[in-house]
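K.L.:
Any chance you could fold what I've pasted below:
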Amino acid sequence: MTTAISSDIYAEHAAIETGSGYRMTYNFGNTPSADSLGSRHITQVYPEDSFSYKKGYGFLTEESRSSDSNLKINEINDGFQPQRWYSDSKLISPQADDNGVYLENGIVDDGYIPITFKAVVPHQGNYKVTLVLSAGDIPIKGITIFSGRRRLESLKGDYCPREVRAYVFNVNVCDIIPQGHNEVYTDKTIDITIIGSRPVFTTLTIEEFDTPTIYITGDSTVADCPACYPYYPESSYSGWGQFFTYYVSNLAAVSNHAHPGLNTENFRTEGHYNIIKKNIKRGDYCIFQFGHNDAKFSHLAADTGYTDNLRTFIDEVRSFGATPIIVTPLAGNTWNSDKTAYDDTMLSYADACKKISAEKHVPIIDLHQVSMDFIKRVGSSDAARYFYPGDCMNTNDFGAYLMSGFIAKEIKRIHDICPIPIRTSLCGKVYDPVMNLKRPMTMEELMESDDFVPPMHIHEAKEPQKK
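P.N.:
Next up, the predicted model:
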């Protein structure tokens, strides 16, 4: 299989390494720090620094995206693209002050505008990212941080004037086969995206970090999905793997290779699994959640081809010294015609997962059961707010956050056999109707208790009326 992006496209700038591995600090703003003068490991970033592979770092703007077709491929970038009617606009126009580089107005048409900084790194693998943000004289609302292709790292932080915060998280850099492409794309970049009322970059440090990797496989219900900006989380597709990073501690990194349309067969035949086999090592994890697309093919029935393929995956992952984990298929918001009885379309595949788990002694996360319990408890209408508008199977960003939280809490419960490092301080925020009956049960109570819940009315992105 060919590689779509040649390694020599990446800048020589990224080859700078210390004796203990690569490390680079980016200072943002118009005034260079004393430390950055003459240092090979500190780079001053100005608001006019648009990204190019030759430069090796910079901001992703509408202009930079249009100048390089590679910057339009979601899976090797930040996962954001402008709405069609804003493709020739300049919504992303970075400015600078003493606190860093920022967007003056991070909200347009009641939706968020992302500011993304992209940097080339010398190797694929895991990196520790330390991001410092400073509010300056103006309070900032709703700061949310994504890494890579829209993977959630921090959620809805409000800053008081002059408040400074630091965030530490890990990012995996790995080859990927983007949706709609047949070739492996070499990726040696890290994207950090911030949204909020006035998103700002102050300093960013990227350094190589040896830590276990959590590989994720699956279909669209798991995948890293793109979003348009202005960004509305309720009308953006998202798989739970995209928001699982929020719950993983800085003792591991996530590498998500799930894509829409994949099943236990074409995940292998199309080359996605080869990327994992090339990189997985002892101490890593590999999560498998398939079923929705297997159900479309008779030879991948739950009790035949599907189980046979999962057994093979399990044996192969174990042969690398890694830990396989099965996740039962996400339940859909599927009901009978008058919405009075739930229609469980994935039961046979969930049962097959449990059978394989018992047979092969594999850790299992029963997402099917916990998601179905939630959907049945709140009802079809309220459950629909956690799914992409008009779609009963694929979640929006709110649903991905909720489902990944369910998974994190279950991993915490079975930690003895599935020691994925979870940020346990966050698990108390997860609404779990099965395991924590003291949590609220009504949608109104849920909205009051959770910090990331969908609005009552879905915002549909519409082209502004011309004046």
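
K.L.:
going forward, measure contacts and count neighbours with C-alpha atoms only.
P.N.:
Noted.

K.L.:
Could you look up the SS state of residue 376?
P.N.:
helix (DSSP: H, G, I helix; E, B strand; the rest coil).

K.L.:
out of everything not next to it in sequence, what's closest to it?
P.N.:
Closest residue to residue 376 apart from its sequence neighbours, by C-alpha to C-alpha, 6 or more residues apart in numbering: residue 342 at 7.0 Å.

K.L.:
separation between the one you found and residue 336?
P.N.:
Distance from residue 342 to residue 336, counting by C-alpha to C-alpha, to the nearest Å: 6 Å.

K.L.:
quick one, which of these two is more surrounded?
P.N.:
residue 342 (17 against 10; other C-alpha atoms under 10 Å).

K.L.:
The more buried one against residue 335, yeah?
P.N.:
Yes - between residue 342 and residue 335 there is a contact under C-alpha atoms under 8 Å: 4.3 Å.

K.L.:
Strands along the stretch 351-467 of the chain, start to end?
P.N.:
364-365 (DSSP state E, counting those that start in this stretch).

K.L.:
can you give me the helices in the stretch 101-250 of the chain?
P.N.:
Along the stretch 101-250 of the chain, the stretches classed as helices by DSSP state H, counting those that start in this stretch are 240-243.

K.L.:
again but with the stretch 351-467 of the chain, I slipped
P.N.:
367-378, 380-383, 397-413, 424-427, 443-449.

K.L.:
nearest to residue 67, of those helices?
P.N.:
helix 397-413 (29.2 Å; C-alpha to C-alpha).

K.L.:
which helices and strands does the closest one pack with?
P.N.:
Using 3 or more C-alpha pairs under 8 Å, 6 or more residues apart in numbering; DSSP states H and E, the elements in contact with helix 397-413 are helix 240-243, strand 364-365, helix 367-378, helix 424-427.

K.L.:
can you list contacts of the second one?
P.N.:
The contact list for strand 364-365 (C-alpha atoms under 8 Å, 6 or more residues apart in numbering) reads 325, 326, 327, 328, 353, 354, 357, 407, 410, 411.

K.L.:
I'd like the structure of this one too, to check against the first:
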Amino acid sequence: MTFQFDFGPEGVAGEGYRKVTPADSYDSERGYGFVKGSQVSAVRRSGEPLVGDFCIPFDATFVVDVPDGNYIVDLSLSDELAPTHTSLKTNGERLILKDRRTIQGQIVWEKFAVNVRGGKLKLSFGGLAPRLNALRIAHSPELITLFLAGDSTVTDPRDGIFPQSGWGQMLPYYFKHDVAVANHAVGGRSSKSFIGEGRLDAIKEEIKEGDFLFIQFGHNDQKPDEARFTDPETTYKEYLKRYVDAARSANATPVLITSVQRRFFDEAGKLKDTHGAYLDAVRELAQEEGVALIDLAEKSKRLYEELGPEETKKLLLWGEPGEWLNYSSGVQDNTHFQEYGSLRIAELVVQGIRELNLMPLTMYLR
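P.N.:
Here you go, the predicted model:
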């Protein structure tokens, strides 16, 4: 199953491609188009097939209805007469391209993987001078899927909370097109409530041999309510083991991750640990079960202490009154990240992948 689109002013499309102009707003019957509110214009430079014309998707989102699953996406973002500057996020605002530049006349095709849930593949464009010449979308069920189970520090953001961001949102940026990231993490969930809501069952329905399941909980396992609380000495490890068993039953690889640190410093500028025995429980379970461990608590501790109390505010969700549109009264959140912070934390997760030499994931890192 393949979808192919040629973008630009009205005219003849490349062979096998559908022509898309700025006037093509998303329509459910047609199954593709730019969503309402997108700023799109079009330019023709030459008669060169596919890359001789383009749309300028300035702060625009293009949507294609596709069945759920993994897809490889190829897109061209070139201009014969001008340099370009494009950023791109896919479903769930997952980062794919950041400040991608081309020089005048440079023909560039970018290739990446997208995991689709909910029947829509979304491409959200940013940048100072974005371009979109052509787009190919091919169903690729054979791709390695990297599943993420976790909480708000991992999840893709909801609408209306920018710049809050989870590190799972940024993970696709570090992978080539051979790996699709399926971020099932949801804010407010513990290892217990995630299972209670059937979210692990949803992963079990999709995970296959050769896939990976990254597991990071703990922030909400500390909460006192019955639906979420687990005891680090007993039930926390028991619930985490159910994730490990779910991956192994599908011949997939589980990876345990300790909770990313909260931003709390003592007077000497040293980080205060707020997770206590929950971190030890993850480390113990990894050793007992022979499971790969990324010690994100330790890695984020080193990062925070290196930056110090003031600089770490640039990682976390801090803002003055009026600084962020969605937090107009100001915000001081020492748990959740803004996008720059989640990108840095995702970098630490990638560092852990390299250190463990998790094959073949390591091969497919950019």
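
K.L.:
Overlay the chains and give the TM-score.
P.N.:
Superposed pair, TM-score by TM-score structural alignment, normalised by the length of structure 2: 0.88. Supporting alignment: 341 aligned residues with a C-alpha RMSD of 1.9 Å.

K.L.:
sorry, back to before: among the contacts of strand 364-365 of structure 1, which one lies nearest to residue 97 of structure 1?
P.N.:
residue 407 (41.2 Å).

K.L.:
residue in structure 2 matching that closest one?
P.N.:
With the correspondence set by TM-score structural alignment, residue 407 of structure 1 lines up against residue 349 in structure 2.

K.L.:
Distance of that match relative to residue 193 of structure 2?
P.N.:
For residue 349 of structure 2 relative to residue 193 of structure 2 (C-alpha to C-alpha), the value is 24 Å.

K.L.:
Same question for residue 99 of structure 2.
P.N.:
38 Å.

K.L.:
Which one's more surrounded, these two?
P.N.:
residue 193 (20 against 15).

K.L.:
To which residue of structure 2 is residue 49 of structure 1 aligned?
P.N.:
In structure 2, residue 49 of structure 1 lands on residue 24 (TM-score structural alignment).

K.L.:
Excluding covalently adjacent residues, which one is nearest to that match?
P.N.:
Using C-alpha to C-alpha, 6+ apart, the nearest residue to residue 24 of structure 2 is residue 33, at 5.3 Å.

K.L.:
Surely that neighbour forms part of a strand?
P.N.:
Yes - under three-state DSSP, residue 33 of structure 2 sits within a strand.

K.L.:
What is the burial count for the match of residue 49 of structure 1?
P.N.:
15.

K.L.:
what sits against the residue nearest to residue 376 of structure 1?
P.N.:
334, 335, 336, 376.

K.L.:
so of the helices and strands packed on helix 397-413 of structure 1, which one's packed in deepest?
P.N.:
helix 240-243 (a mean of 30; mean count of other C-alpha atoms under 10 Å).

K.L.:
Show where that one falls in structure 2, residue numbers please.
P.N.:
With TM-score structural alignment as the criterion, helix 240-243 of structure 1 aligns to 167-170.

K.L.:
ok now that stretch, how far from the chain's centre?
P.N.:
4 Å (C-alpha atoms, centre = their mean, to the nearest Å).

K.L.:
quick one: contacts of it?
P.N.:
For stretch 167-170 of structure 2, using C-alpha under 8 Å, 6+ apart, the contacting residues are 92-96, 148, 153-157, 183, 342-343, 345-346.

K.L.:
what's the counterpart of residue 135 of structure 1 in structure 2?
P.N.:
Under the alignment (TM-score structural alignment), residue 135 of structure 1 maps onto residue 79.

K.L.:
Please work out how many residues are found near that match.
P.N.:
So residue 79 of structure 2, with other C-alpha under 10 Å, has 26 neighbours.

K.L.:
Was I right to think it contacts residue 106?
P.N.:
Yes - using C-alpha under 8 Å, residue 79 of structure 2 is in contact with residue 106, at 7.0 Å.

K.L.:
Show me where the stretch 51-200 of structure 1 has its strands.
P.N.:
57-60, 80-82, 95-97, 100-102, 107-108, 111-112, 115-120, 125-134, 140-147, 151-159, 164-173, 189-195, 200-201.

K.L.:
Nearest to residue 321 of structure 1 among the ones you listed would be which one?
P.N.:
strand 125-134 (17.7 Å).

K.L.:
Residues touching the closest one, excluding its own?
P.N.:
99-100, 162-174, 200-211, 213, 250, 253.

K.L.:
Start and end of stretch 172-190 of structure 1, how far apart?
P.N.:
8 Å.

K.L.:
Also stretch 127-135 of structure 2?
P.N.:
OK, stretch 127-135 of structure 2 end separation, C-alpha to C-alpha: 18 Å.

K.L.:
cool, stretch 250-258 of structure 1 as well?
P.N.:
Stretch 250-258 of structure 1: ends 22 Å apart by C-alpha to C-alpha.

K.L.:
Distance from that stretch to the middle of the chain?
P.N.:
On C-alpha atoms, centre = their mean, the centre of stretch 250-258 of structure 1 falls 9 Å from the chain's centre.

K.L.:
rewinding a little: show me what the residue nearest to residue 24 of structure 2 aligns to in structure 1.
P.N.:
Per TM-score structural alignment, residue 33 of structure 2 is aligned with residue 58.

K.L.:
now the helices of the stretch 351-467 of structure 1 as CSV including distance to residue 281 of structure 1?
P.N.:
Formatted as CSV, the helices of the stretch 351-467 of structure 1 follow (distance: least, C-alpha to C-alpha, whole Å):
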stretch, distance to residue 281 of structure 1
helix 367-378, 26
helix 380-383, 39
helix 397-413, 21
helix 424-427, 25
helix 443-449, 40
